[in-house]
Every structure is written in C-alpha cells, then in structure tokens.
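Student: one predicted model, sequence on top.
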Amino acid sequence: MSDNSRRNFIKAGLTLVPVVTIAPQSVFSAPTAPPQELVESSASSQRYLPRFFTESEWAFINAASAQLIPEDDIGPGAVACGIPEFIDRQMETPYAHGALWYMQGPFLTDLPAELGYQQKLTPRDIYRFGIQASNAWCQKAHGKAFNELAPEMQIAVLRQLETDAVAMDDMKSSLFFGQLLKNCKEGYFADPVYGGNKKLSGWKMIGFPGARADFADWIDHPNEKYPLGSVSIDGKRS
C-alpha cells in the first residue's frame, strides 16, 4: 500500500470516526513520570511524557501510528500531528476504562459489529495486551521488537495484525489493530485540546473551520470554499 493510498484511506474514513469517544479534557489525570527514559520518535513527542504507556509501549505506538498515517505532501504524519499523545491521554479517561459501555457478561465476540461492543477488554486492556503480544510475535518471527523493524516490515506486520495472522491469547489481533486505527483517525481530526491535530493540521487538510462562534456572514455563499482558517476550542487559530 502506497503512502498516498494510506492517506486517502484516512481521509475517506473521516465520516466513520465516532465523536463520542473523545472524552472531556477535565477527566485527564495529572501527568506521572514514566518508569524509564523514553525512546522518542520526533521532537513533538519529546515534549510529552506518557501517563499510561510504558517505554516499550510508547515506542510501539509511535512506530505503528507513523505507518498508519505517514507524512507526505498532503499533510503531516501521525507523530508530528500528536496522535501518540492523543491516544495516551485518552487512556486516562472513562472511555478507556470501559466506563461508557456495558461491560458485564456474557461476552459474545463473534456477533455483528452493529450490535455494539461485546468484548470483555477495555481499550486500556486492548493496548496493553495487544502491544505485548505484537512485540512478542515480532521477536519470535523477526528477532526484533516492532519499533526496531524496517518500515516495510512494520507495514507487513500491521497487515498481519489486521487479518488475524498474529496469534494472541487474549483477543484477535484484528481487535487490537482496529482499536489502534480508530484512535489514530480520532487523534488526527479531534480538537487540538485533546493532544492530537497539532497546529490544526488535520482540519486544515480537509478545510474544516473548527469551533468558530458563528457562520452568519457566510450563509449566503453556498457551494463556495470557506475562506477563514480553523479555530480550536481554546481559541488557537491555524
């Protein structure tokens, strides 16, 4: 899959991103120091210390998200856009603890998706177990952790995760891949106050004006491109 086709896939999937998973900023926990010095992937992630992910998990998230949304001439990649930070901050919300879902049994994992979430694992569990199992599989198959693999090999592993070709004890690997891809899309297009969409890059890419107070002065201009830049909830402008 080419970089452009991956980028177009992300843009095409924008309408499928559920806004309800973006938790209010007020529920974020206070930052805590990581257990070890972190392995960072870019200047943007160097400024952020993860609250949930361990060193090895943080390296995985940076590497995997960079392959899912690569940098190109259309827009910045996942890491520069702050997606790892967005995902880590989401892990400290009620959403990631499963508090927004019914989490009692029975757990019927083969039911159609339109019937709602049927798994016993919370998003925090999916990431913790999924990254550990993925790295263990990579070590066994390639002798390296995921983030240490060459880019083309990382893409191959992600495809195997998506198609359940990576055996996991706690879940299907496609569940982990789907969770990661969904959160990457959300982080790319969420308001920057949640950690992603740095410099409103995702919104600028699709021409979304953001949280402007009103559009009364543009009511009489149908089918015309909106001329003003994007605005974040906190007032930052593109």
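Tutor: Arrived safely. Residues are numbered from 1 along each chain as shown.
Student: every contact and neighbour count from this point should use C-alpha atoms.
Tutor: Noted.
Student: so where do the helices sit in the protein?
Tutor: In the chain, the segments counted as helices under DSSP state H are 3-12, 43-46, 55-68, 83-90, 123-142, 151-162, 173-189, 201-206.
Student: Ala96 is nearest to which of the ones you listed?
Tutor: Checking the helices of the chain against Ala96 by CA to CA gives helix 123-142 as the closest, at 4.8 Å.
Student: what is that closest one packed up against?
Tutor: helix 55-68, helix 173-189 (3 or more CA pairs under 8 Å, 6 or more residues apart in numbering; DSSP states H and E).
Student: what sits up against stretch 152-161?
Tutor: Outside of stretch 152-161, the residues within contact range by CA atoms under 8 Å, 6 or more residues apart in numbering are Ala64, Gln67, Phe146, Asn147, Val166, Ser173, Ser174, Phe176, Phe177.
Student: quick check: buried residues in it?
Tutor: Within stretch 152-161, the residues scored as buried using 16 or more other CA atoms under 10 Å are Gln154, Ile155, Val157, Leu158, Arg159, Gln160, Leu161.
Student: any chance of these in CSV with distance to Arg47 as columns?
Tutor: As requested, the buried residues of stretch 152-161 are exported to CSV (distance: CA to CA, whole Å):
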residue, distance to Arg47
Gln154, 25
Ile155, 27
Val157, 28
Leu158, 27
Arg159, 30
Gln160, 32
Leu161, 30
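Student: try it against this one:
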Amino acid sequence: MPPMEPTLNRPLRRSFVKGLVGTTSFWMASGSTQWTESLAAEAVQSYQPTFFDMKEYQFLEAASDRLFPSDHNGPGGKALGVAEFIDRQMQTPYGHGENWYMSGPFQQGPANLGYQLPFVPRDLYRKGIAGVETYARQQYGKEFTALAAVQQDEILTALEGGSVQLGEIPGRVFFEQLRTNTLEGVFADPLYGGNRGLAGWVMLGFPGARADFMDWANQEGAPYPIGPVSISGETA
C-alpha cells in the first residue's frame, strides 16, 4: 500500500510558504490583491468537472480554500484551480489506483504501516465528501459550502485530529488525501490544471521549467527578474 505523507501543521499558508521561501534565493514581487481578483474571475469560467458532480466540486473549492487561504502572499486554493487539478487527477492511473497494491487483507494498523483501506483515490473522495457533508449537517444543520469559514475550519480541524469517522473512512485519512492533493494543485505545473496563472510558483519565487537559470542560483536573496514558465510555455 502507498505510504501516507506526514501532516503539515496548520495554518498551511503562513507556515508552509514561509518555510519554502526561506530555503531559496529566488523571489518575485507581484500585486497579490489584483492578481487574486484576476484569478478568481478566471476560476468561474467554463471548466466542467468530469468525475465529481457539481456539489462535490464546490466542496473541493471551499475546502481547498480553507486549507490554503488567500492572503497578502497571494491567492488561495479556489482561485488557483485546486478543484480542477483534483478532478483531472481522478481520470489518471493515480485516480484509479492502478499502481497501488490493492489485495487484502485490509485492516487498520500502526501509522507507520501507511494507508490500509480498500479504496483508490476516486472512491476515497466520493465516500469522504459524502461523509463530511453528513457530518456538517449533523453538527451545523447545513452543507459544508454553506457554512461560515470558522465552521469549515472546525470541521477540517476535527478531521485532521482524527475525532471524526466518515462511514468506512477515518476522517484523518480523508484529510491527508485532501491536504496532499491541495498542495499538489497549488504548486504543480499549470499543465495539470492547478497553479492557475503560475501564481503558486510566483509566491515561492520558483522559476519553473526554464532551461537555464543558474546565473541566478547564488544571488544572495536578490530578486529573480524573470517570471516562471510552465512546461507548456505559459508564463506568469
């Protein structure tokens, strides 16, 4: 079974981005507020999910935006297209678990044994989202997307802490899946549907798929003067 990754401490934006920026000499400045508004406008355009239904897709937009919220550093998960990224991943061999060992027996064990459920990512999301919505209605009388941000955070915190069971799926397992894919959607190449406008890379000062940027690798914190570029050739 594939190993689970360790949890990043919340809040993700302030701890994770700050930590990564501190490890690189690259930095690119941008007008984050204007950029966030531009990406948000682009996010409401005509992408139609192919695996998730619209309510599931809206859950992913809302949840990813709480795991990776917009702030002065840049846009959040929704504007960056995390939900689109996850939806596209569900159509790949990864989403179908084609490279996973999926023979039983299936039983929960110590954390160091990793993921031990009979559900591939597609199943994990479908069952997990349904479970979260049931929990949200039980606790707050509303579906997840209709809740205030503080209530959404309370649900995500409960999932992360392991105090919620989502039917056949432990809440913490679903949280780890969602958290991991959210970060991938924020920082993966835009070719895969997330990191809209390359804004995730701009936040880090990451040059992307440029053939050569070694002249700027040891500039002692000097601003990187050329924006990032995608594998597809898209630039920020």
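Tutor: Sure, I can see it. None of the values given here were measured: they were computed from a predicted structure.
Student: residues in contact with the one residue sitting closest to the centre of the second structure?
Tutor: Taking CA atoms, centre = their mean, the centroid of the second structure lies closest to Thr182, which sits 0.6 Å from it. Under the criterion of CA under 8 Å, 6+ apart, the contact list for Thr182 of the second structure reads Ser64, Leu67, Phe68, Gly77, Val82, Ile86.
Student: go again using 7 Å as the cut-off
Tutor: Ser64, Val82 (CA atoms under 7 Å, 6 or more residues apart in numbering).
Student: same question for the one 5 residues further on.
Tutor: Contacts for Phe187 of the second structure (CA under 7 Å, 6+ apart) come out as Asn195, Gly200, Trp201.
Student: swap in Ala136 of the second structure?
Tutor: Neighbouring residues of Ala136 of the second structure by CA under 7 Å, 6+ apart: Lys142, Glu143, Phe144.
Student: on that earlier part again, so what does the residue nearest to the centre of the second structure match up with in the first structure?
Tutor: Mapped onto the first structure by TM-score structural alignment, Thr182 of the second structure lines up with Cys184.
Student: how close does its match get to Asp73 of the first structure?
Tutor: 19 Å (CA to CA, to the nearest Å).
Student: one more: Glu85 of the first structure?
Tutor: To Asp73 of the first structure, Glu85 of the first structure is 23 Å away according to CA to CA.
Student: when those two are compared, which one has more neighbours?
Tutor: More crowded of Glu85 of the first structure and Asp73, by other CA atoms under 10 Å: Glu85, with 24 against 6.
Student: so what's Leu178 of the second structure up against?
Tutor: By CA under 7 Å, 6+ apart, no residues touch Leu178 of the second structure.
Student: how deep is the residue mapped onto Arg137 of the second structure from the first structure tucked in, by neighbour count?
Tutor: Here Arg137 of the second structure is matched to Gln139 in the first structure, going by TM-score structural alignment. Here the number of neighbours of Gln139 of the first structure (other CA under 10 Å) works out to 15.
Student: got it, and the one 10 residues further on?
Tutor: Neighbourhood size, Leu149 of the first structure [other CA under 10 Å]: 17.
Student: leaving out chain neighbours, which residue sits closest to the aligned residue in the second structure for it?
Tutor: Under the alignment by TM-score structural alignment, Leu149 of the first structure pairs with Leu147 in the second structure. Setting aside the residues directly before and after it, Leu147 of the second structure is nearest to Tyr140 in space (CA to CA, 6 or more residues apart in numbering), at 7.9 Å.
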